[in-house]
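Student: predicted structure and sequence below. I'll ask about it afterward.
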Amino acid sequence: MSTNNTEIELTDEQILQFEQQIKDEEAQKIPLVCQDEPLLKLEEEFKDNEPFLQKIKNLSRKHNRIRKCRGDGNCFFRAFAFAWFESALHDNDKFKTALARLKMTPKLLEKGGFQPLAFEDFYEITVEQFENIPKYASDPDMFLVNFQSEEISNAIVMHLRFVASAYLRVHADEYEPFLVAEMISIDEFCAMHVEAFGRESDHLQIIALAKALDTPVEVIYLDGSSDSEAAVHEFWPDESQKGQRQPLQLIYRPGHYDILY
């Protein structure tokens, strides 16, 4: 009787798929967007990680709450969207300005090569939700519930992904030099890393969305460095406006974005 000792070799792609499946299953356990909670909760989460813990404790001088988003690869776009909508809840001028900007995005998308058929459903849901902001001001719970709906929340994420992609495609000459090391074109980068649902985001996506929607973003980075203060990266649509407006505030730790208050 012969014994077959052959071990099954998994390809790199299969290993990545397996790891992604585990991440997805873990992610499903939390809402797309959570209730906000005290920053102390983040301290508890990283109580055994001294470099992170020190930075979080120092953050508490300026910030006191955090709102977590599901870690499904869309967390930057979802966190940006929720924070952007929320910033207009109690500011009528900001609401009108942001809505007007949102209604300009179809022109940008068409200029970036998108057919209306590809984006109009996502756009309509996004605009409908934004137009409901005056109603949500008196019912913030319903605002959160809608952002926890897969259909609504994911449509908004896809619209913002397309907006960021269109901005990069239209301004390819400016941003393609950033991709020299990857040896890919801006079109390839957008198709693989910006438009693809569930792909994580980095500086180019943040820059593009901040500029396309004329919305400043501040990202506080938690990392394992020995510094006691977290690094702060600011993304201003126009550097001349720096300090004149309140940016959306996000917190980043490797592979994940949440909202900071």
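Tutor: Received it, and whenever you're ready, just let me know what you need.

Student: can we go C-alpha only for contacts and neighbour counts from here?
Tutor: OK.

Student: all helices for this structure, in order.
Tutor: Ranges of helices in the chain, per DSSP state H, are 12-27, 40-45, 50-59, 75-87, 92-103, 105-111, 116-131, 133-136, 140-147, 150-170, 172-175, 186-189, 203-212.

Student: mean neighbour count and distance to Tyr261 added to those helices, as JSON lines?
Tutor: Output for those, formatted as JSON lines (neighbours: other C-alpha atoms under 10 Å; distance: least, C-alpha to C-alpha, whole Å):
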{"stretch": "helix 12-27", "mean neighbour count": "12", "distance to Tyr261": "23"}
{"stretch": "helix 40-45", "mean neighbour count": "14", "distance to Tyr261": "13"}
{"stretch": "helix 50-59", "mean neighbour count": "19", "distance to Tyr261": "10"}
{"stretch": "helix 75-87", "mean neighbour count": "23", "distance to Tyr261": "10"}
{"stretch": "helix 92-103", "mean neighbour count": "15", "distance to Tyr261": "18"}
{"stretch": "helix 105-111", "mean neighbour count": "17", "distance to Tyr261": "28"}
{"stretch": "helix 116-131", "mean neighbour count": "16", "distance to Tyr261": "21"}
{"stretch": "helix 133-136", "mean neighbour count": "17", "distance to Tyr261": "19"}
{"stretch": "helix 140-147", "mean neighbour count": "16", "distance to Tyr261": "16"}
{"stretch": "helix 150-170", "mean neighbour count": "23", "distance to Tyr261": "21"}
{"stretch": "helix 172-175", "mean neighbour count": "13", "distance to Tyr261": "31"}
{"stretch": "helix 186-189", "mean neighbour count": "17", "distance to Tyr261": "32"}
{"stretch": "helix 203-212", "mean neighbour count": "20", "distance to Tyr261": "19"}
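
Student: now the spatially most central residue of the chain: closest residue in space, sequence neighbours ignored.
Tutor: Centrality entry for the chain: nearest residue to the mean C-alpha point is Phe76, 1.3 Å, by C-alpha atoms, centre = their mean. The spatially closest residue to Phe76, leaving aside those adjacent along the chain, is Tyr257, at 5.4 Å (C-alpha to C-alpha, 6 or more residues apart in numbering).

Student: comparison target, given below:
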Amino acid sequence: MSEDLPEKETEQPSYLLWYILILVLFLLLLFCYGKKCGQSKIQPKENEGIQLKLLEDQKIYEEQKLSIQENQSTVQMDQNRLIMSNIVKQFQKLQKQVEYQHKSCGNLLIYQTSQQIVQQSVNKIKQIYDYSSKLRAVDENQKYYIRRFQDKSELRKNYGLTLKTSAELYKNCNSFREVRGDGNCFYTAFGFQFLSILLFEYSQDQFNDFFNKIRQIELPMKIFVPNTNLKIDDKEIEKQLLDEFQRRMTKLKLIEDINQREEQFSNEFAAYEQQSEEIDGCLYGLSTIFFRNYSNYVVDFSDAKDAVYDREKLLNWEEECNSNEVVIAELAKQLNTFVQLIFIENSNNIVIREYGINKIHKIILLIKPGHYNIGYYLQDTIIDQYIQFLNQLKGINWKDYEYGNNQQNTLQEAEEKIEKLYSEIAILKQNNTLKQKDAFKIIGFQLLPLT
């Protein structure tokens, strides 16, 4: 028995060692778990702090970026307002200069003619009508010396043109007026257009200069009515007729409203009989006599005057001169106009001949064998384009302007085009070639300052 005791004593320490190891492992596990839990509690707090700092930095960055953009927008807005202010000042200066040049009517004087002399002139014209046009039965619509304005579709239809020929014609003429076919049609078509130049394109000074020259050359006002004894071949009567013609033209020129002036002129010229106290049907007769005599006068300046073999017809009422091209060429030269003579030979062919070099004042004559009509080529003028761009600027809402939007491009494009057009208008004004009708568009346009 004494030998067994030591074995049991030696076994007990091994069990104890295992208990100690297990306890140590347990404590180690417990320590590790506790450390891990502690770290997991600290980590979210650290992440949250980093995220808050990032958000704060982002906010500061956005505020700085917005501030820069606002500063840029303010600077751009100031620049744009300066540009617009300069455009407004430039236009207002132009407007005053044009108004001074074109709207002063104080130097236009109407000849003070007694009512008795006026009536004598009217009676002479009406007497000519009685012995010519009133002897013929004419449809009521055909009696007017000029008729209504017609567009290009009616132009094509009137002359029966093909699509190809009409397209060629539209490059030079895209509308027209018919004139009465009475043997005076050339003087009607040419005269109406040149009088329109006097009334709507010439300045007051140019208008005066024209009639002063007519006075200086002492232009006659003769006329002979074929197959009758009726004639005007008396210097005193001729002077009365010229005075009356100038008086009527001056009275029209003094109408301030350009649209009213156009309407009054068209109505007076078209009338074939007494319509009112103002419209007595005699302006056409006075104009025809005037341009027949002026044509006879200018032929003497032509190198080809001998080619006008039937010159006596120039002063014959309702008779057409068969060598009109010589007359047209010299009229264009002496009146400083550009004349386009468009021959409409048939539905498939037109021939265009041009006379004169001053394209500022243009006359278009449509001729189909035996008859002349009035032609027009309508398009926007430099002044129309200028006003269109100014209107674009009026449409910009500057209070809502934001940097980088489309209004910036609109302003820059408009500024460049306005500057270019302004320079062209300034040249016209300087050369005294700005048409009065266009001048009145500038005078009547209102460009309000930016708000």
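Tutor: Looks like it arrived, so ask away. Model, not experiment: these values are computed from the prediction.

Student: any idea what the TM-score is?
Tutor: The TM-score (TM-score structural alignment, normalised by the length of structure 1) is 0.70; 219 aligned residues with a C-alpha RMSD of 3.2 Å.

Student: picking up where we left off before, correct me, but the residue nearest to the centre of structure 1 touches Gly255?
Tutor: No. Contact criterion C-alpha atoms under 8 Å: Phe76 of structure 1 and Gly255 do not qualify, at 9.6 Å.

Student: common neighbours of these two, please.
Tutor: Counting by C-alpha atoms under 8 Å, 6 or more residues apart in numbering, the shared contacts of Phe76 of structure 1 and Gly255 are Glu200.

Student: show me what Cys190 of structure 1 aligns to in structure 2.
Tutor: If you follow Cys190 of structure 1 across to structure 2 using TM-score structural alignment, you land on Arg311.

Student: count the neighbours of its match for me.
Tutor: 20 (other C-alpha atoms under 10 Å).

Student: now for Asn64 of structure 1: what does it line up with in structure 2?
Tutor: Aligned partner of Asn64 of structure 1 by TM-score structural alignment: Asn174.

Student: re the thing from before, now the helices of structure 1 in a markdown table, with distance to Gln246 of structure 1?
Tutor: Shown next, in a markdown table, are the helices of structure 1 (distance: least, C-alpha to C-alpha, whole Å):
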| stretch | distance to Gln246 of structure 1 |
| --- | --- |
| helix 12-27 | 30 |
| helix 40-45 | 23 |
| helix 50-59 | 17 |
| helix 75-87 | 9 |
| helix 92-103 | 11 |
| helix 105-111 | 22 |
| helix 116-131 | 19 |
| helix 133-136 | 19 |
| helix 140-147 | 21 |
| helix 150-170 | 20 |
| helix 172-175 | 26 |
| helix 186-189 | 30 |
| helix 203-212 | 13 |
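
Student: among those helices, which comes closest to Asp223 of structure 1?
Tutor: Asp223 of structure 1 lies closest to helix 50-59 among those, at 6.3 Å (C-alpha to C-alpha).

Student: give me the residues contacting that closest one.
Tutor: 39, 42-43, 46-47, 222-230.

Student: grab the nearest non-local neighbour of the aligned partner of Met142 of structure 1 in structure 2.
Tutor: Using TM-score structural alignment, the equivalent of Met142 of structure 1 in structure 2 is Gln264. Using C-alpha to C-alpha, 6+ apart and skipping the chain neighbours, the partner closest in space to Gln264 of structure 2 is Leu252 (7.6 Å).

Student: that neighbour: what's it in contact with?
Tutor: Here Leu252 of structure 2 is in contact with 199, 261, 264-265 (C-alpha under 8 Å, 6+ apart).

Student: now these in CSV, with distance to Ile128 of structure 2?
Tutor: Compiled in CSV, the contacts of Leu252 of structure 2 are given as follows (distance: C-alpha to C-alpha, whole Å):
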residue, distance to Ile128 of structure 2
Leu199, 26
Arg261, 27
Gln264, 24
Phe265, 22
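
Student: which of those sits closest to Gln90 of structure 2?
Tutor: Leu199 (28.0 Å).

Student: since we're on that closest one, how many residues are nearby?
Tutor: Neighbours of Leu199 of structure 2 (other C-alpha under 10 Å): 25.

Student: that one against Ile255, yeah?
Tutor: No. Using C-alpha under 8 Å as the test, Leu199 of structure 2 is too far from Ile255 to be in contact (9.8 Å).

Student: can you show me the strands along the stretch 301-450 of structure 2?
Tutor: Remark: strands assigned in the stretch 301-450 of structure 2 by DSSP state E, counting those that start in this stretch are 338-346, 349-355, 362-368, 371-376.

Student: and those, which is most packed in?
Tutor: strand 371-376 (a mean of 24; mean count of other C-alpha atoms under 10 Å).

Student: tell me which element Ile42 of structure 2 is part of?
Tutor: Taking DSSP states H and E as the definition, Ile42 of structure 2 sits inside helix 5-102.

Student: residues in structure 1 matched by that helix, start to end?
Tutor: For helix 5-102 of structure 2, no matching stretch turns up in structure 1, with TM-score structural alignment as the criterion.

Student: hmm, back to that, nearest to Lys437 of structure 2, of the strands of the stretch 301-450 of structure 2?
Tutor: The nearest among the strands of the stretch 301-450 of structure 2, by C-alpha to C-alpha, is strand 362-368 at 14.1 Å.

Student: how big is the offset of that closest one relative to structure 1?
Tutor: Compared with structure 1 after the fit, strand 362-368 of structure 2 shows a mean deviation of 1.4 Å (mean C-alpha distance after the TM-score superposition for structure 1).
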